[in-house]
Structure formats: C-alpha cells, structure tokens
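In: Starting from these lines, generate the structure:
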Amino acid sequence: MLINDEIQRQVLPTIVKATAATPGGDTEQRSASQLAMNPGQQVKAEIIATLPNHMYLARIAGELFNIELPIIMEPGQAMNLIFVSADPRVTFQYVPSNGAESIRFTQVGKWLSTVVENAAPLLPSGPLVEDPMQGADLIAARLREALVQGGLFYESHLAQWAAGNYATQELLKEPQGRLSKTEAKEDADPAKVKQERADGATFADPSTLSLVKEQLSMLRSGLLTWQGEAWPGQDMELVVSRDQGEDGEPAIQANLAVELPQLGAVQAFLKISAEGLSVELACGTPEGTRQLKDGAPDFKAALSSVGLYLGRMAVKDVES
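Out: All right, here's what the predicted structure looks like:
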C-alpha cells in the first residue's frame, strides 16, 4: 500500500485548504515566507464567522483565511492546525484535541512537507502507443489506463474493492498493488516491522514517494495532470479539473497541449457538462488554424457518432 492505514485513516480526511481573505472580499495566495510559518509548525485557528458550504472565516497567525473544515465549528471557538505547505495553495492539517494525536500529526505534517520538497517528479512509464497510425481509439484507451491504473486513485479504488465493487486483479495493476505482493518478505523480522509501523517510520514505501507527492499536489490544487509521450518523440500534457456549466451544474474541464509537426503548437480547451461538449482550439500557425477549421465538420460528426453533442466549437491562432 502506498500510504499506510494510519495515514489514510487520519491524514487524508483532515487536509484543510486555506485562501487568504482580503478586506475587499477578494482572495490571494501567500508564500510560506510571507506567512512566516514552517512546514510542520502547529498554529491556532480562531473561528471568526461561519460561511456557506462548510467554509469558515478564521484568524491564523494574525492573518484572515477562508478555510474548509472536516468538523462543525462556531464563531469564537479555536482549534489547532498543522501548517503543511503554501505551494501551490496554503494548506493546513486539522489536529484533534488529544495531545498524543497532536504530536503524531506534527510528525506526519513534517513528513508530508519533506515529500513535497524532495521527492522527484512522477515520470510516465513510456509512450501511450508505439506508432500514431495505431489510431485515436487506442491512444484514448491507453491514456485512460495510465490515469486509472497510475496509482493516483489507489486509496479510492481500495475502498471500492473493500465494498466488493472493484476487481482484485485491477487493483494489483496499480503501483501500490504491485508492492503488496512483496510486502511480506521471508527475511523480515516481524517484531522490527511492527515496531517501525508503531513508530511511524514507514509512512510510505520509498519507491513511491514521487507518487505520494503527486497525490498531495492533486489534493491541494484540485488538478489532475498527466505529462508524457503520446508516441515516441511526441510530448503531450493533459490537465483535468472540475468546473461548472452555464447553468451552475457540475462540469469537467480538460486542457490538452501538444506540439505537432505540421500544425505546430496546438492547445485544446474542452468542457463537458449536461449541456454537451464545448471545444476551443488554439493553433500556432495560420495554416494549422485553417486545417483545423476545415476539419471541424468531420470532428463534429465523429463526436455525434459516439453520442457526444458539440454545443460550441471555436478555432483561433495561439497569438489571438
């Protein structure tokens, strides 16, 4: 398992995202140096006011923040938080009132900060396909496989598996699942392993720290990012996030960026909601823009053939 049971049970549900609140009601981000807080430092949060959607206005280290909490609080109450990071978003961790648990959470907060600062970037295993002529269907299937089986959602899949809604073989395809096969080594000292876990020495397998870093980044930013090669030599970047449609209903937004030999730099901005699919394409060359516009009817027909309604499509130059 990537993050042990203690971390899953205590840490993940207690992450507190915070946004600095300015007198005008706008929000801004602060760096760790501006906040004068060190990762792992315990601070007191005083609740000033209750806001909609489980949000609170709180005073932390002399600054006002809008924060979302996993517990119900009233104005005038206070609690302890652990400062985790300010990059890319100010993040705290809720600390239970029990003193022993506070010490435990401080250790975990410091460990999380170390992972964020020192772990290497998460690298893809290889190109999605060996040849672009293998077709878009295979590229899409391989991309889905990379996202679903890459380990970022392992804990969620584990919960589904425990409820009987996720296949064991699918779980074992993920990096953490593959580790579970070799977790119990014959030469391991059971007493030593038990003591290490009790002391918190094995928060995660060292070989998966890059994945832990990516999970924490996604947890804080709300962005699912994939960077790799669509085929050998063809870099691709995909960023997926939650959004809202024009009617306020939930929507998914995806930004795709590639550099193609004939079209040049191409960026695709997609939004999927109950209203349908909205697509905006930006191309790096005038000729590429013309080709994309000429291909728009075929693109719309291809989407319609798989049951997707294209509500809006726009093509423009990158510079415009």
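In: For the rest of this, base every contact and every neighbour count on C-alpha atoms.
Out: OK.
In: mind listing the helices for the chain?
Out: 5-10, 32-35, 99-118, 136-148, 154-162, 168-171, 175-180, 190-199, 209-221, 286-294, 296-305 (DSSP state H).
In: Pick the most deeply packed of the ones you listed.
Out: With neighbours defined as mean count of other CA atoms under 10 Å, the helices of the chain peak in mean count at helix 209-221, which reaches a mean of 19.
In: Proceed likewise with the subsequent sequence, for comparison:
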Amino acid sequence: MERFSVKAVDRIAPVIPALPAGDLRQEAFERQLQTQVGKSMPVAVLARLADGSFLVRVAEQHARMALPAGTQPGTELPMTLVSTSPRPAFQQAGAGQLIHPTLVHQDLPDLRAGGPAALAAFKAQLAPGADPAGADPRNAHVSLSDAGRSIARILAAAQGPAGEAAAIRSAAPLAGPGTPEPARLAQALQGALAQSGLFYESHVAEWADGKRALPELLREPQMQRALADGVPKGMLAETDPVAAQLVSQQLATHENGRVAWQGQVWPGQDMQWEIHKDAPEGGRQQPGDAEPGWRSGLRLRFAGLGEIAASVVISGDQLHIQLKADSGETRALLRARAGELAAALGAAGSPLASLDIHSARESDV
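Out: As a prediction, the model looks like this:
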C-alpha cells in the first residue's frame, strides 16, 4: 500500500490548549468519533446554561457547546464532524466557525427522560457566583479560513444518504475470465488503489521530483477529468459532486488511515476489500511505541465454498492471517491446505507467524 499525506491548508487560531493527561472519558469520546469525520451527526439541544453555553447530547454523550444565541432548547441540530484532532470539532451548515464540545462529567440520569431535577442541579453549578472551574476556554468559537470553509462545504456535499463515505469502486474486473495469475492479480489490486486518485497530490510531487512517469499520472481521475473538462472546471470540487466525493475520500483516508475498495476481481466474482492501520493499545500511541501495523480484510463468495472472509495483519516482520467460513466443509478444506499456504508464503519471503481458521459466527470480522 502506498504512503499518503495531506498538508494542512492553514493554521487555525487561536491555539487550543491540550486536554489534561488522564482524561479517559474524553479520550474514549474522541475514539468513538474517529470513524465519523466528514459525516453529519444530530446534536440534541437540551438547555441553555447561565454562562450562555448550551447543554447538548451528541454521540450518546452529554456535553457543553457554545452555540449561537438564538438556538432553542428542545431542537436537534445537524452538524458535520470536521475533525477529531487535537479535539473534536463540529460545524453547522453554512457557518464559518468550529464548535468544540466539552464533556459534562456530572451524572445526569434523568435528562434522557426529560426530568427537570438533574438539569436544574447542573444549571445551578453554572449560575452566577458558582465555581467557574467547569468553564472551558477551548469551547469558544474558532474561525475557519477560506480554505477550511471550502473543505467543510466539500465534506457536506459529498455525504451520501446515510452520511457514509463511499468506497473506491472499479468499473471493470481486475482480471480476465478464468483462474487469474496471483502475481498479476496482486499488481492489479495495487494499481486499483494507486490510480484511484486518493494519493494524487503525493504522486504529483513524485512526478515533479522525477520519481513517477507522466503516463502513470494521466491515468488518475483528477487528470482524466481535467483533460476531459478543462482544468478550471475539472478542479472545482465544490460544484462537481464526483470531485467532491473524491476529496471527501482523501480527507477521510488521511484522518482515519482507512481505505475501502469494492469491485470484481474477475468477471462475476465480487470482492470487498479494506485496509487500515491497527489502532494502538488503549487508542493512543505513546512515545517509544512501535509503529502501528496494517490490517487488510476482504470478503469473497464462491459458488462451491460459500462466503470466506480473510484478515491479514502485518506488524513489523510478523504476518498473521485469520480465515472465516460458515461452511464446516470449507473450514476443513482450508485447514487441510494450510501447510501449502505457509510454504508458499515462506518461499515468497513472508513467513507466516500465525493462521487461525474458524466459523464467521464465532466472532466479528
């Protein structure tokens, strides 16, 4: 898989202070949101507090937000999650400001049922003269640059009906009819990602440095659209839904370290493929920790074997494979040929560290 990087478009001011060490609840909240970047999320407004902020419920958590003064309690606001680093940031449609939720650490058991007692108690803590320790300067509005507002509009324009980013889709099978040659199929899969447009900017930089040939660059969607429509029209992601979807995929890939592909590997054989970084233990990488490994997962359905799911994990020089199948006969066949798989991987220079074969019903893929 190719390395990818996206440079920041601008610096956001003011600087947001870091969260205190050991804020486990906030860390869990951020981990929960990591896969939702670029998606629209409902924010339920529960009450206006004495300090002018609002008590809300977002992602099943109670938090304070600095919403516009005219916001009415009892309403639900759709907001786009723009980023989770250095802390979660939301944006209302058409607004040019980021809003940061600050989790409420008090237990509010009656709020979901609409009970007033817990809400009144919480509001009393923020009344004039109350201890201001709960106030959080990080919850202030932060202005977005023009580039930041453009990115937010692109993210909103690229959302599907369920707010889910689409996978890369190949229009044609990667291999011809018959049994594909493994080496050529692997090369075709690599090309499907490399020429998807997700890594276009890094490929342009490589071309400028003489490390990539121009014909390779011309096969990517951005160049294809520019050649077909003219550069000015082809690059307007805000007004072009296809370009907006691609930019949204690039941002989500950079944020989450995850790429999904769907298509036919050969005529009539569909495959779902996903590659992502393994999350470090505890959700955060610590100084001195080894670089997170990569996990590749795919699903295939064969006429004689049924559905088979495979998960391949590469961590350092260790290769781990997990195979799942619903059919007991298929699992028995896979176990019987496990030695051949291990021998082939060893001959290819990728010795197998572990192989696990079991039913798909025993655990999630």
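In: Dump the helices of the first structure into JSON lines; add distance to residue 232 of the first structure as well.
Out: Shown next, in JSON lines, are the helices of the first structure (distance: least, CA to CA, whole Å):
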{"stretch": "helix 5-10", "distance to residue 232 of the first structure": "37"}
{"stretch": "helix 32-35", "distance to residue 232 of the first structure": "39"}
{"stretch": "helix 99-118", "distance to residue 232 of the first structure": "29"}
{"stretch": "helix 136-148", "distance to residue 232 of the first structure": "12"}
{"stretch": "helix 154-162", "distance to residue 232 of the first structure": "28"}
{"stretch": "helix 168-171", "distance to residue 232 of the first structure": "27"}
{"stretch": "helix 175-180", "distance to residue 232 of the first structure": "23"}
{"stretch": "helix 190-199", "distance to residue 232 of the first structure": "42"}
{"stretch": "helix 209-221", "distance to residue 232 of the first structure": "23"}
{"stretch": "helix 286-294", "distance to residue 232 of the first structure": "22"}
{"stretch": "helix 296-305", "distance to residue 232 of the first structure": "25"}
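In: closest one to residue 247 of the first structure among those helices?
Out: Nearest of the helices of the first structure to residue 247 of the first structure, taken as CA to CA: helix 296-305 at 22.5 Å.
In: who touches that closest one?
Out: 309, 310 (CA atoms under 8 Å, 6 or more residues apart in numbering).
In: let's see 10 Å
Out: Identification of contacts with helix 296-305 of the first structure by CA atoms under 10 Å, 6 or more residues apart in numbering yields 277, 292, 293, 307, 308, 309, 310, 311, 312, 313, 314, 315.
In: mind listing which of those residues are in strands?
Out: Assigned to strands by DSSP state E, the following of the contacts of helix 296-305 of the first structure qualify: 277, 310, 311, 312, 313, 314, 315.
In: ok, back up a step: which one of the helices of the first structure lies nearest to residue 238 of the first structure?
Out: That would be helix 136-148 among the helices of the first structure, by CA to CA, at 9.9 Å.
In: Can you tell me which of the ones in strands among the contacts of helix 296-305 of the first structure are buried?
Out: Neighbour-count burial (16 or more other CA atoms under 10 Å) applied to these gives 277, 310, 313, 315.
In: Using JSON lines, lay out the residues you listed together with distance to residue 303 of the first structure.
Out: JSON lines is the format used below for those (distance: CA to CA, whole Å):
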{"residue": "277", "distance to residue 303 of the first structure": "9"}
{"residue": "310", "distance to residue 303 of the first structure": "7"}
{"residue": "313", "distance to residue 303 of the first structure": "12"}
{"residue": "315", "distance to residue 303 of the first structure": "17"}
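In: Check the first structure and tell me which residue is nearest its centre.
Out: In the first structure, the residue lying closest to the centroid (CA atoms, centre = their mean) is residue 218, at 1.7 Å.
In: To which residue of the second structure is it aligned?
Out: In the second structure, residue 218 of the first structure lines up with residue 253, judged by TM-score structural alignment.
In: That match is in contact with residue 193, isn't it?
Out: No. Using CA atoms under 10 Å, residue 253 of the second structure is not in contact with residue 193; the gap is 11.9 Å.
In: which neighbours do the two share?
Out: By CA under 10 Å, 6+ apart, the residues touching both residue 253 of the second structure and residue 193 are 199, 259, 260.
In: what's near enough to touch the second one?
Out: Read it as residue 259 of the second structure. 1, 167-168, 193, 198, 249-250, 252-253, 273-277, 296.
In: any idea how far it lies from residue 305 of the second structure?
Out: 27 Å (CA to CA, to the nearest Å).
In: Could you do the last one as well?
Out: Using CA to CA, we find residue 260 of the second structure at a distance of 24 Å from residue 305 of the second structure.
In: same question, residue 97 of the second structure
Out: 53 Å.
In: Tell me which of those two has more neighbours.
Out: More crowded of residue 97 of the second structure and residue 305, by other CA atoms under 10 Å: residue 97, with 19 against 16.
In: In space, what's closest to the more buried one - neighbours in sequence excluded?
Out: Among residues not flanking residue 97 of the second structure along the chain, residue 143 sits closest, at 4.7 Å (CA to CA, 6 or more residues apart in numbering).
In: from memory that neighbour sits against residue 100, does it?
Out: No. In this structure, residue 143 of the second structure is not within contact of residue 100 by CA under 10 Å, at 11.9 Å.
In: between the two, who's got more neighbours?
Out: residue 100 (27 against 16).
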